[in-house]
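>>> no sequence for this one, just the structure:
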């Protein structure tokens, strides 16, 4: 991968944008906990009620990140113009195929592995609770996971952040940094889910960007992955 021209430093506001997702999610959880406590909800039930709002938290955080991206208009336009769109069709096909393969691997192998790690090694979320929790409100889950997440997250982590970080640190370190922040965004799913998302999904999406030099490929992969995951969640609920 050709190294971009070096820049003096990564803008502070980009670091702030990368950290915004996990912080916003934490603020939502803390705010919801304080609200339920103020409403007189029994302490033992607060966690259960907050867990029921995870899907709302996802939508809120993604909308906020989308609005914050508007402050980086030049970088967003660069991510979605020029070379990024030259081979959009082939990049979309390649990305979608990778996303479907990843989705199949997740459903049949990675999700069971996640459950084993949560049960046998330990985690701060119950084993096997991630998908049932986030898909408890299937309509909002579709909005968050299929409509918002691929567009907002790929624009941020791969389209905007990765080229800027690569210009400062080189592509390998830039990929590692974006995987770290991408995983951290999913911290509410537990330690192992965060690592799985950051390393496997984040690594593949970043690799697609580096290979195709286009945000279209990781977007298509992310969209395909989440669409299959949504269909799987719907099937588990008896909707398919």
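On my side now, so go ahead. The structure displayed is predicted, hence computed values, not measured ones.
>>> going forward, measure contacts between C-alpha atoms and count neighbours the same way
OK.
>>> so who does the nearest residue to residue 75 once chain neighbours are set aside touch?
Nearest residue to residue 75 in three dimensions, chain neighbours excluded: residue 160, at 5.6 Å (Cα to Cα, 6 or more residues apart in numbering). Contact analysis of residue 160 by Cα atoms under 8 Å, 6 or more residues apart in numbering lists 75, 76, 79.
>>> Tell me how far the first one lies from residue 43.
For residue 75, the distance to residue 43 equals 45 Å [Cα to Cα, to the nearest Å].
>>> and here's the other structure:
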């Protein structure tokens, strides 16, 4: 039993290290291209047209909309396909392994991963796409890429919806604060539901 707890703790810290390294590399790559055009601070500054829009209000509304849409799609998926077990039994084992593995897991999924994914998919990809097309199409394309990058066929539609809500939140506020907040809350909720299931 102790060896299993150590195994899950080691896995949690490995995931933490890898995600932290990925975030560092992404931030470095955004900072150091031939012609630097992205600065992390810019992703958190509202543009002139969205200064009146509160990222906190967008976070609350976005999280409510996201939960509603995920609940509706989950309901219909369960009716059509049938109920499914815990999404990620490995995550459940890490969360229930020890306090240190659970802490590392919470840090990764509630802080590092949302920051990493929002900088990459909304800050960089969506911003780049929106500079060459209308924002609705840019949100749709970035949502498909976001969903596909998770390599989860059974969760593709749900992740597509998640990416769409994050993208709309980013476009409405003009900065990443709201999409990071919604992403963190959503991941925390998923971890809690995994933990109690």
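Received the coordinates, thanks. All values reported here derive from a predicted model rather than from experimental measurement.
>>> picking up where we left off before, can you check the contacts of residue 160 of the first structure and name whichever has the most neighbours?
The most crowded member of the contacts of residue 160 of the first structure, judged by other Cα atoms under 10 Å, is residue 79 (24 neighbours).
>>> which residue numbers in the second structure go with the longest helix along the first structure?
Ranked by residue count and defined by DSSP state H, the top helix of the first structure is helix 12-38. Alignment of helix 12-38 of the first structure against the second structure: no match, by TM-score structural alignment.
>>> Mind giving me the packing neighbours of that helix?
helix 43-51, helix 54-69, helix 171-185 (3 or more Cα pairs under 8 Å, 6 or more residues apart in numbering; DSSP states H and E).
>>> how about residue 130 of the second structure, what's its match in the first structure?
That one, residue 130 of the second structure, aligns with residue 166 by TM-score structural alignment.
>>> Quick check, its match in contact with residue 178.
No: with contact defined as Cα atoms under 8 Å, residue 166 of the first structure does not reach residue 178; the gap is 10.2 Å.
>>> ok, back up a step: of the helices and strands packed on helix 12-38 of the first structure, which approaches residue 218 of the first structure most closely?
helix 171-185 (13.0 Å; Cα to Cα).
>>> ok, back up a step: any chance of the contacts of residue 160 of the first structure in JSON lines, with secondary structure and distance to residue 64 of the first structure too?
Formatted as JSON lines, the contacts of residue 160 of the first structure follow (DSSP: H, G, I helix; E, B strand; the rest coil; distance: Cα to Cα, whole Å):
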{"residue": "75", "secondary structure": "helix", "distance to residue 64 of the first structure": "17"}
{"residue": "76", "secondary structure": "helix", "distance to residue 64 of the first structure": "15"}
{"residue": "79", "secondary structure": "helix", "distance to residue 64 of the first structure": "19"}
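>>> sorry, back to before: between the longest helix of the first structure and helix 43-51, how many degrees?
140 degrees (axes from the mean of the first three to the mean of the last three Cα atoms, to 10 degrees).
>>> Now do the buried residues in helix 12-38 of the first structure.
By neighbour count with 16 or more other Cα atoms under 10 Å, helix 12-38 of the first structure contains the buried residues 14, 17-18, 20-22, 24-26, 28-29, 32-33, 36.
>>> go on, stretch 146-164 of the first structure?
For stretch 146-164 of the first structure, by 16+ other Cα under 10 Å, it's 146-164.
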